[in-house]
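Student: sequence-free structure coming up:
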């Protein structure tokens, strides 16, 4: 079909649909009404279904409509497919599922694997944050929604044609007419073009009474180098908005009232907010659909809306303001339950960033409502509703709420610190003499680096006459920066151009056939630059998947031995890096000897990593996913996603559980499986270590414990590991914990090392090993007592010498001025100055000393009477100018320092002059 061609289907001809051109948007559409002038969708027409729904299902809810749709499609030849997780673990280009077709990209859509059924139907929860700034305001936008769909995958070259446009449009029409009883003449099909994820095709938008309820896409183009080319397969990609269809059937003022009715009523009554007048709400949101607040800007949007309704703008804002925040809380709560429940951990990166963005935006709405509720309380209201539809979240409910609570605590701390951060930026702007305005980049930095909401920044900045303009799509911009990911390019450490190995056949991988084969014979295929050796087969494992490369020796036919110091895989070819340049004839035979002890140690570490991950998920929760790993001979680490620190007790439980699996000597099974078979059998937990390419994937399964797609070498049973010793757990970044561990004989050596440390400590304490803690406690108590005595002695000493200092003070006007150098440490100098100024309220005490050989410190302390006219911090800043240093403090006390650019004696002399000047000013 030529792009832009007339989209006519059998149904249109049979029923007498007429093709028309919309007077408002210029698009072509099909309708049974020959007099129709508009396409039937917003903003060309108003919502007419509000208060007058075209369906007879006033009791409609998500469950009922979902069930009707799936059963209808099943009766019409489709297989119902279970929903996919909202986190797209099977893809390396996006974090979250944004449409049902995401479930099948790229593996099915690119023809690499067959679909799970053909044709199929599904109801897929999705997250889209592109319109987040309109959520709560427009009456129709959601961040979390369910896309009901029916998909057909056609392969014309294979003669496999399921169905295309005719059947697709027929199914859509029949669903609305037969199942929902929508009058035929109310259904409009608008011609359009769709593209996304590198694919494209013609489409129909289905509109009923002004509301777009479905999109029917006919995907048969692929984008290459900016041009669209025909795909080998043709895909029917449909999307029916579950929430919109419920809204259509109920005819409520907003989609939120239709699908969050219970949540809204509970929250409204808890907050004591009066219900929104139904007739007024109908008028507002019937008109609101015409306008896009993000494009118009909030104030212009409300102004236009108020004018269209014949209302005062302030009256409109006061009426709908609280409700916008309630709607935001309803939507964001549900989105967060799906995200956190499917394994997202709030953080500053990736999907975790998007979850945190929603949490903080929801919290700001809660603040605006001045609610005496926590965000955890609010989310729990929706959680009970979600569990009714998705019971799998029941066992995760405590973890979900715990994550929300932790994030809420962190955000409160952030806001407490935030005021000073904003003030410092404002001061910097004013010092530079720049226009007093914070730019969009400043707002993004405040949010990304410090978590400060732009409205919070604006509230502070405008008190100091600093302009702040918040873009209407601020949150959408943030989400766009973080909602997709670029696949990491795996750069080989071997710098060889592709043409040098293009004619080399794939290497036979002996390390997969027999992981314990350490000596082998092979034929030399190529030697590049005298040190990059390519063999027809190899038992040397190349670096990959967090497992280091094998090392060992290559022995040639003439007895020459050369060390293998690295092994890398370039495409399907394994390259052995030699420790020096040699001459080995192509076609000759060599013997390879892998360092067996090293390989076995790495195998133990790799299998131990899988065991630890399984243990961590069981102890901490199923939200734990692998975020990285490095397997070593002596020490290894596993990075996991987790929303708070791991306690010592939790670490002990993980360690005990992991070692229990070792003692049970469970079988480790390795097999190659078609991707779709592996995913169907094990789920997307396969991709703990990240997505792996290929039609077939290598699956490593530890019996009834852990299963992952993995390319590493492993033990045959868990008992071969011997022992796992967890060394420590560190938070290496927001939402990621690093578990450091050691295995096998190195684990035993580590335990022995710790025991030796304990034994030495016991010797030093002259205590039995089992009494070391008691001995240390006594030692600390003694130290505390000595410190207390020392402080008491110091105070007495400073009392005595303060009299000496005061007796030598210089009287200037009404002040007793003391400017002296001292050998005391800074803290002691502060104590001495404090003692003098407390004794004499007219004292000005300036003490100068050395922080180190080339750095000076300055202490300024004024007596109570002296602070009435003088300022310690002003005086200190004048003094440190002598050494180009800095100082801070208040009227009573200040301290500072800087590089000692002159002798301490000279500094004292000049400081005395500065102090006199300060007094006499």
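Tutor: The structure has been received and is ready for your questions. Note that the coordinates shown come from a computational prediction; the quantities given were computed from them, not determined experimentally.
Student: alpha carbons only for contacts and neighbour counts from here, please
Tutor: OK.
Student: residues near residue 623, how many?
Tutor: 22 (other C-alpha atoms under 10 Å).
Student: let me fix that: residue 67
Tutor: Here the number of neighbours of residue 67 (other C-alpha under 10 Å) works out to 12.
Student: which element is it on?
Tutor: Using DSSP states H and E, residue 67 sits in helix 62-75.
Student: now swap in residue 190 and tell me
Tutor: Assigned by DSSP H and E, residue 190 falls in strand 187-196.
Student: tell me what that strand is packed against?
Tutor: Strand 187-196 sits against strand 28-31, strand 199-208, with contacts defined as 3 or more C-alpha pairs under 8 Å, 6 or more residues apart in numbering; DSSP states H and E.
Student: got the contact list for the residue nearest to residue 895 when sequence neighbours are not counted?
Tutor: Distances taken as C-alpha to C-alpha, 6 or more residues apart in numbering place residue 859 nearest to residue 895, at 4.6 Å, with adjacent residues excluded. Taking C-alpha atoms under 8 Å, 6 or more residues apart in numbering, we find residue 859 in contact with 829, 830, 833, 845, 846, 847, 848, 876, 893, 894, 895, 896.
Student: another one to put next to it:
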């Protein structure tokens, strides 16, 4: 059994705890449903609300294998045997069900009977005061007291925070033997034995609630949180002292070596081994992160991804590799991990493309940055400095896009330090410059009274889903001068700009009062109306009741476009792939804009297919289902939610039956048929990995199609063709071919004409200090014609200088100098000087150059100056 693979260990773990009545939950995403965390960092993260008592657990016993990312010890990855950015956490959990005795017994059973690890090599740590756990280990499991060690809060205590759920831990360690530290008498926890006693299992007993005063109160329901790092467990089972040498990672190291023309040395060359381990670790993290919908960026989790990807690329360079290679490792990762994580197989093409694009983009930056960094380090060393100037580090980042962390690593390797504080100071200086260079405009309603207003009145009652007009009472009014007012009502039918949907507009009416609502924004669920008063502004006061009505036509058009974005989102996923995620949107009256994650421009065929799918859903004319649910109910139904958006405990679920379901607070049509015709106008790139579609619906689409049709008829009229049945295209192609032939003939005739002109011009050749010079002016001649005359003149005259100019409304000059005269006259210098006469500029090679100028009538004067200059130079 000691030959178990990593995949087999994972599978047996799940099967073992399923046999103990645990429900198997698939791994959650690396993007946690927790605003306090950037990434999923532990197996318990998806179950945190249950441990904290915020939610009721759906089942009392759970078993998982959870993908995790941690970058807090990034610099140690590859240097030690057990640090990783990506790792898997095997976990069994109890929510108010079993407790210490079962958790301890089952962990021991799995480790010793399923994995067959030697019980004599296992050491146990318990919390200093946890007599109960020690007794279970000793009396019921049979672990001798000499292999039981009590440790303090730093090692064997877990807490959710300063207050709240907490409890002691008990850890299982494997003793690798004296060759890894200590001696025959050493025990777990002794100094110098960190590499000898390897923790493979952590049992957390959540049994207390820490109060504000620091006291501990027993929890009414006690929980078990178990974590076992698969990579560590595999290393112990496969008798590897190094996690990187297990079958979970080593095949990636071998493939990385093959691609970088290097070979893992098993400790003989630390530098080579270090780089290969970094690459292997990082490509696992990169593959999983991109598969889970994370894209490289300059902030948040996207920056974590970009940082480790660039670090991996750099280590390829350190191995002497100059080619892009990282994307070729994705297949190896998926071969190893696809069984447990089928989403990797599904998203393989997307992951490969994203890695390749980011790697290519960074390669030029890396080469340039490394040269500059090494030059600056060399310079600092030559001046006997031990620290690289923060200004240099900042310039590498700000000007060349070279990450601070990579500069730091290079400096460390070269024995030079960096002041991180000084670097941050440079960053702050730049931010301050940016702040001071722009005017800061304070938005209406964003002042301190909002908090107090909310405490007093609560949120505005939005009734706009059901009605377009209502009576409402003024709770706050502010005169902003020139007839502009800010008003807050107790309720409103006006949709406030949010979630990409544009604000409603409309009017407010009262006795001798009339105002136009131009915009509405929302702050802390308070709807703030901007109103332009036409009459009765001085009568506005708190408590006054007015009639509020929205622009119905505008609302209907916005609803069409908003529902269309939902259909478009799903259609893009179907055509381009499941990696597509919404990255922003704008829903206005006349069009919609939808930003989405994708690595390359969509083809014309793909755009047509997306259009087709959207219009098919419109023509189905199905009624939308809109309901308010709890977040858990929405998740259970499979509703799509947008990463980064914040949702309350109650959410609005918008469903197009049989097609899509999303969380959305916006306004929508009742049936898809109300959208009318959907038409994509443009598809463009707006950032790395982000594309944008602009589209129209309803009557706007009708008008656009009508304009296109008018254009087709006009074109058919010009070409004297029928507009349909392919006749127009055939005729247009014929006209283009005829035009090409005619242009070819014209060019040939021009060439002949230039020859004739050149020959006639030879009668005007003059000599300046024994050198043949041809100076001539033309009217309305193209620049290409001037060049042909220069070439023919040089062929005919042999040694000469040719200076030509033409007045085309603007001035155009061409100067030619034969090679034997370039030591005296350079065409580029001469044409630059004479172009200045015509208010222009230009330049070129020493033998031929062209230039232009604003004033064509200055050509004769410029050519006269040219003769003078030649007289001086020749």
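Tutor: Everything's here; your move. This one's a predicted model, so the numbers in the text were calculated from it and none came from an experiment.
Student: what value does the TM-score take for this pair?
Tutor: Overlay of the two chains. TM-score (TM-score structural alignment, normalised by the length of structure 2): 0.74; 778 aligned residues with a C-alpha RMSD of 5.3 Å.
Student: ok so, going back, which element is the residue nearest to residue 895 of structure 1 on?
Tutor: Taking DSSP H and E as the definition, one finds residue 859 of structure 1 inside strand 855-862.
Student: what separates that strand from the chain centre, distance-wise?
Tutor: Here strand 855-862 of structure 1 is found 46 Å from its chain centre; the criterion is C-alpha atoms, centre = their mean, to the nearest Å.
Student: what lines up with residue 566 of structure 1 in structure 2?
Tutor: Under the alignment (TM-score structural alignment), residue 566 of structure 1 pairs with residue 519 in structure 2.
Student: chain neighbours aside, what residue packs nearest to its match?
Tutor: The shortest distance from residue 519 of structure 2 to any non-neighbouring residue, by C-alpha to C-alpha, 6+ apart, is to residue 530 (5.3 Å).
Student: do the same with residue 793 of structure 2
Tutor: Once flanking residues are discounted, residue 793 of structure 2 sits nearest to residue 758: 6.3 Å by C-alpha to C-alpha, 6+ apart.
Student: surely that neighbour touches residue 791?
Tutor: No - taking contacts as C-alpha atoms under 8 Å, residue 758 of structure 2 lies outside contact range of residue 791: 9.4 Å.
Student: neighbour-wise, which of these two wins?
Tutor: Using other C-alpha under 10 Å as the criterion, residue 758 of structure 2 and residue 791 rank with residue 758 on top: 20 against 17.
Student: and the counterpart of that one in structure 1, what element?
Tutor: Matched by TM-score structural alignment, residue 758 of structure 2 corresponds to residue 802 in structure 1. Using DSSP H and E, residue 802 of structure 1 sits within helix 772-807.
Student: next structured bit after that helix?
Tutor: strand 810-812.
Student: so what does that following strand touch, helix or strand wise?
Tutor: Counting contacts by 3+ C-alpha pairs under 8 Å, 6+ apart, strand 810-812 of structure 1 is packed against strand 815-821.
Student: and the strand it packs on, how far from structure 2 on average?
Tutor: Average distance, strand 815-821 of structure 1 versus aligned residues of structure 2 after superposition (mean C-alpha distance after the TM-score superposition for structure 1): 5.1 Å.
Student: circling back: who's in contact with the residue nearest to residue 793 of structure 2?
Tutor: With contact taken as C-alpha under 8 Å, 6+ apart, residue 758 of structure 2 is in contact with 789, 792, 793.
Student: in helices only, show me these.
Tutor: Members of these lying in helices (criterion: DSSP state H): 789, 792, 793.
Student: derive a PyMOL selection command for the buried subset of those.
Tutor: This is the PyMOL syntax for the buried subset of those, where burial follows 16 or more other C-alpha atoms under 10 Å:
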select buried, resi 789+792+793
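Student: could the ones in helices among the contacts of residue 758 of structure 2 be laid out in JSON lines, adding distance to residue 372 of structure 2?
Tutor: Listed next are these as JSON lines, based on distance: C-alpha to C-alpha, whole Å:
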{"residue": "789", "distance to residue 372 of structure 2": "47"}
{"residue": "792", "distance to residue 372 of structure 2": "48"}
{"residue": "793", "distance to residue 372 of structure 2": "49"}
